[in-house]
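In: Output the structure for:
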Amino acid sequence: MSKRVLLIDDDKDLLKLVSMRLKSDGFDVASADGGRKGLAMLDSFQPQVVVTDLRMDDIDGMAVFEYVKANRPSLPVIMLTAHGSIPHALEATRRGAFAYLTKPFDSAELISEINSALQAHGDTDEESSDGFCARIVTRSPLMKEVLAQARMVARSDTSVLIQSESGTGKELLARSIHDASERADKPFLAINCSAVPESLLESELFGHSKGAFTGATKNHDGLFQAAYGGTLFLDEVGDMPLGFQAKLLRVLQEREVRPVGSTTSVPIDVRIISATHFDLEKEVEEQNFRKDLYYRLNVVQLTLPPLRERRDDIPLLANHFLREQAQSKGQNPKRFSAEALEILVSAAWPGNVRQLQNIVEQTTVLSSTQVIPAQLVQNALKMDSGEIPSFAEARDNFEREYLAELLNITQGNVSKASNLAKRNRTEFYRLLHRHHLDPSEYRGRRQA
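Out: A predicted model of the protein is given here:
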């Protein structure tokens, strides 16, 4: 298992020596000769421990620590300090830095502190060694706690209710529980209860016999039968019509279904995992959901935190979606600028992870460069929330896209592009600079 350490120090000789020693001891090491470079590597390298010098020319170790504390609170930071700055190092440890070492230090002592940090903060790889919840990308302590609970409940046959906001990944968690259960080699089937009309819900879940209604030309197995031996995921169960809830309760109690139009009941063997964005307890109090069905479904309840409560996952998820986009198209992955990532991390995300995925897909398609700019992310968030851009914003967007298209057509030839735009080269260069467009990125590019 890799143990990723990010080293930050503007002393290049020390950086090289420490890096070599850590690598020889089995660590996966990335090094940065300054605080600014170190911060830029956090999202791409995904370290499990940061070791940073306290005194540096561009951004000092305290600034690095403050950034990590604000954006990656579960990431341990070890400070390296000279004798004269020990009070600052002590202040950093008081505020949450894992430890500090005084220069000159012994490499064995540093390795010991790194191993202690790894042990204290646990494994922060995206997936555990046995692959549980491998589909779920996270480093958030809140999510880790939910996944630990899910892991325990997966071993049993207990009914699970996942009660969380829309877009948080309820079906993904349900699939992970199924995959880790003894039913993993049997079907996992899902139905969105809010998307199926009440008149068809019974047929979809329980099945129907030939001739049961107009259009029923043959016998049809419902999902309870089709998922025999496996797991049935009832998504948005809180939207299930009140009249149908009694029928579902009877099926769960009797462990058998009677297809529509049939006089014979069929035994079932499924595990039920249900999910809702409603507060079902409140729905029960308001008599919108049956209390007996609620208790039947809610044997174990799991709650996925909304994305706004796990902001340290946002860069990780954004980069994950960028890689997925690139792989699906056989291209090199694009990346977000530092400013764009800041906007993503600070956004409200009412649509949670699903909304983030949509924004990543949208900006990937619209970006004419490998680095996705902040303005494109800002515009996508506004449009996604239904906001109409101002006239000035719309004009800037058009101008940027127009200039990018000219560079694309001329393959980065500024003379040709300025002629097409009927502008002199000086003015054209000024426009390119304003919109952060680099002609060299378009040279040699074939037009689509």
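In: contacts and neighbour counts: CA atoms only from here.
Out: Noted.
In: what's the helix or strand for the residue lying closest to residue 53 once chain neighbours are set aside?
Out: Counting by CA to CA, 6 or more residues apart in numbering, residue 53 lies nearest to residue 80, which is 4.5 Å off, once chain neighbours are set aside. Residue 80 is located in strand 77-81, with elements delineated by DSSP states H and E.
In: before we move on, what about residue 5?
Out: Using DSSP H and E, residue 5 falls in strand 4-8.
In: That strand to strand 77-81, inter-axis angle?
Out: Between strand 4-8 and strand 77-81, the angle comes out at 30 degrees (axes from the mean of the first three to the mean of the last three CA atoms, to 10 degrees).
In: distance between strand 4-8 and the chain's centre?
Out: 23 Å (CA atoms, centre = their mean, to the nearest Å).
In: got a list of what residue 335 touches?
Out: Contact analysis of residue 335 by CA atoms under 8 Å, 6 or more residues apart in numbering lists 319, 322, 370, 371, 372.
In: Over to residue 36?
Out: So residue 36 contacts 58, 59 (CA under 8 Å, 6+ apart).
In: before we go on, could you also do this sequence so I can check it against the first one:
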Amino acid sequence: MTQAGAHLLVVDDDADMLRLLTMRLAAAGYRVSTATSAEAALTQVDIERPQLVLSDVRLPGRDGLALFDDIRARHPSLPVILLTAHGTIPDAVEATERGVFTYLTKPFDGKALLDKIAQALALSAPAPTAQRAGENTWQADIISRSSRMAETLAEARMIAQSDASVMLRGESGTGKEMLAQAIHRASSRAGHPFIAVNCGAIPEALLESELFGHMKGAFTDAVANHKGLFQAAEGGTLLLDEIGDMPLALQIKLLRVLQERVVRPLGSSQSIPVNVRIISATHTDLDAAMADGQFRTDLYYRLNVVTLTLPPLSERREDIPLLANHFLVKLAAKYGKRLSGFAPEALKALATAAWPGNVRQLYNVVEQVCALTTTPLIPLALIQRALRAPSVQVLSLAEARQRFEREYLVDLLKLTDGNVADAARLADRNRTEFYRLMQKHGLTPGHFKADI
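Out: The predicted model follows:
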């Protein structure tokens, strides 16, 4: 699939070859400029900014390889394709190792040339203009040009006009929370809160209080009234992420809330009306969970009024260069680096990788290479290293310590049923210090009592 109207610069000192290439590319819908020397080509690149350069290796004076080196130095993300005779194949092979997108030997197949040009343009194209211009602000955070995503977003926009509960399905890391936010922004609730809660990340003992709230004195350490997330999202949208991980006992209470549109905080005898749109998300097989008795069928049908399925990244590969470059811009600012893009061969490696962790894994890989690169252009070697290693979220040491510390405290309080003295003893800390740590992480021992 070609990019209609893309601007190509063709460089060759053979007038007949130049005419033939120009006719063939123009017939395919491209806008073509020509040059007969490396020096003239460089001038045109600087002035006209073409989207791709197609050059013969043999040129008068400075050859096509020298031209490529100059283009790489000035415009590192501009793709270059070389045309070579059999005698210069070794040079062309070396050039691809240095970053030329590809080379074709003369006489070349016309279809192969058009295919390679289309691939190079797809890998280096900018984000769609309409999206950059902000015409679709509701979906502005979703970077895509794929037809699969376009269909999903069109459905999402229609669904947003109703108040129906939505179930988002898709593999982990495909962007379900981002799609939920887009639905919220496209709805009449956009002026009210959007709140997301991961049902699998909050300890079971805390989840009910987090969702529905509690009253002062409802349990040990409940020293004040606490609004739950349903009340906090009043008028807006509540995303219940990883809904398949919700405990069965809490599923019953959630079903009652959805049926009656009221919540009753822990320790309260009064119900509070709530007006919230529910979006739920899961990467697990809820049909299997229902068959195993791990997920309530009546709750499933209450949540699953409309279903949207996000495609995995492997089924929207045309989005990989867009996403990678988008993440690069964001992360360059985070790490205080002046980064100009990916080497063409590095971008090819990203575009052809497996991506079992989807967009989240791509983000983590780009963050790793941004943190490690010592050059403005991300090289292939760094991408290969990041893809070979397990893809991890890059955290500062302080952030990693914070995360570990909270998880460690939660595990200890679970183990001791909220007994602070026992938990402090296991942690080899005095009670005062342990209370201070719990306060720092917003934990209350009463939530972990066995009778809650």
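In: Just the buried positions in the strand holding residue 80 of structure 1, please.
Out: Applying a neighbour-count criterion of 16 or more other CA atoms under 10 Å, one finds 77, 78, 79, 80, 81 buried in strand 77-81 of structure 1.
In: Just give the closest residue to the residue mapped onto residue 147 of structure 2 from structure 1, not the sequence neighbours.
Out: Structural alignment (TM-score structural alignment) places residue 147 of structure 2 against residue 141 in structure 1. For residue 141 of structure 1, ignoring the flanking residues on the chain, the nearest one in space by CA to CA, 6+ apart is residue 74 at 6.9 Å.
In: Next: residue 159 of structure 1.
Out: Using CA to CA, 6+ apart, the closest residue to residue 159 of structure 1 is residue 272 (5.2 Å).
In: Check the alignment and tell me where that neighbour lands in structure 2.
Out: Under TM-score structural alignment, residue 272 of structure 1 pairs with residue 278 in structure 2.
In: From what I see, its match and residue 238 are in contact.
Out: Yes: the pair residue 278 of structure 2 and residue 238 qualifies as a contact (CA atoms under 8 Å) at a distance of 5.2 Å.
In: Which residue lies nearest the spatial centre of structure 2?
Out: residue 359 (3.7 Å; CA atoms, centre = their mean).
In: quick one: contacts for the aligned residue in structure 1 for it?
Out: Residue correspondence to structure 1 (TM-score structural alignment): residue 359 of structure 2 is matched to residue 353. The contact partners of residue 353 of structure 1, by CA under 8 Å, 6+ apart, come to 167, 168, 169, 307.
In: could you dump the residues you listed to JSON lines with distance to residue 385 of structure 1, neighbour count and secondary structure?
Out: Compiled in JSON lines, these are given as follows (distance: CA to CA, whole Å; neighbours: other CA atoms under 10 Å; DSSP: H, G, I helix; E, B strand; the rest coil):
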{"residue": "167", "distance to residue 385 of structure 1": "15", "neighbour count": "19", "secondary structure": "coil"}
{"residue": "168", "distance to residue 385 of structure 1": "17", "neighbour count": "20", "secondary structure": "coil"}
{"residue": "169", "distance to residue 385 of structure 1": "20", "neighbour count": "18", "secondary structure": "coil"}
{"residue": "307", "distance to residue 385 of structure 1": "16", "neighbour count": "24", "secondary structure": "helix"}
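In: List which of the residues you listed are still in contact in structure 2.
Out: Counting by both residues aligned by TM-score structural alignment, their matches' CA atoms under 8 Å, structure 2 reproduces these contacts from those: 167, 168, 169, 307.
In: which one in structure 2 is aligned with the last one?
Out: Residue 307 of structure 1 maps onto residue 313 in structure 2, with residues paired by TM-score structural alignment.
In: likewise the first one?
Out: Under the alignment defined by TM-score structural alignment, residue 167 of structure 1 corresponds to residue 173 in structure 2.
In: Double-check that match against residue 362; I have them as touching.
Out: No: counting by CA under 8 Å, residue 173 of structure 2 stays clear of residue 362, with 9.3 Å between them.
In: Buried residues, the helix or strand that contains residue 18 of structure 2. List them.
Out: Following DSSP H and E, one finds residue 18 of structure 2 within helix 15-27. By neighbour count on 16+ other CA under 10 Å, the buried set for helix 15-27 of structure 2 is 18, 21, 22, 25.
In: will you turn these into a markdown table that also has distance to residue 370 of structure 2?
Out: Shown next, in a markdown table, are the buried residues of helix 15-27 of structure 2 (distance: CA to CA, whole Å):
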| residue | distance to residue 370 of structure 2 |
| --- | --- |
| 18 | 40 |
| 21 | 39 |
| 22 | 39 |
| 25 | 36 |
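In: Closest to residue 204 of structure 2 out of these?
Out: Closest to residue 204 of structure 2 out of these is residue 25 (62.3 Å), distances taken as CA to CA.
In: Setting aside sequence neighbours, what's the nearest residue to the closest one?
Out: residue 32 (7.1 Å).
In: ok, now which ones touch that neighbour?
Out: For residue 32 of structure 2, the contact set (CA under 8 Å, 6+ apart) comprises 7, 8, 9, 10, 22, 25, 26.
In: Now do the match of residue 359 of structure 2 against residue 220 of structure 1, distance only.
Out: 36 Å (CA to CA, to the nearest Å).
In: distance of the match of residue 167 of structure 1 from residue 283 of structure 2?
Out: To residue 283 of structure 2, residue 173 of structure 2 is 9 Å away according to CA to CA.
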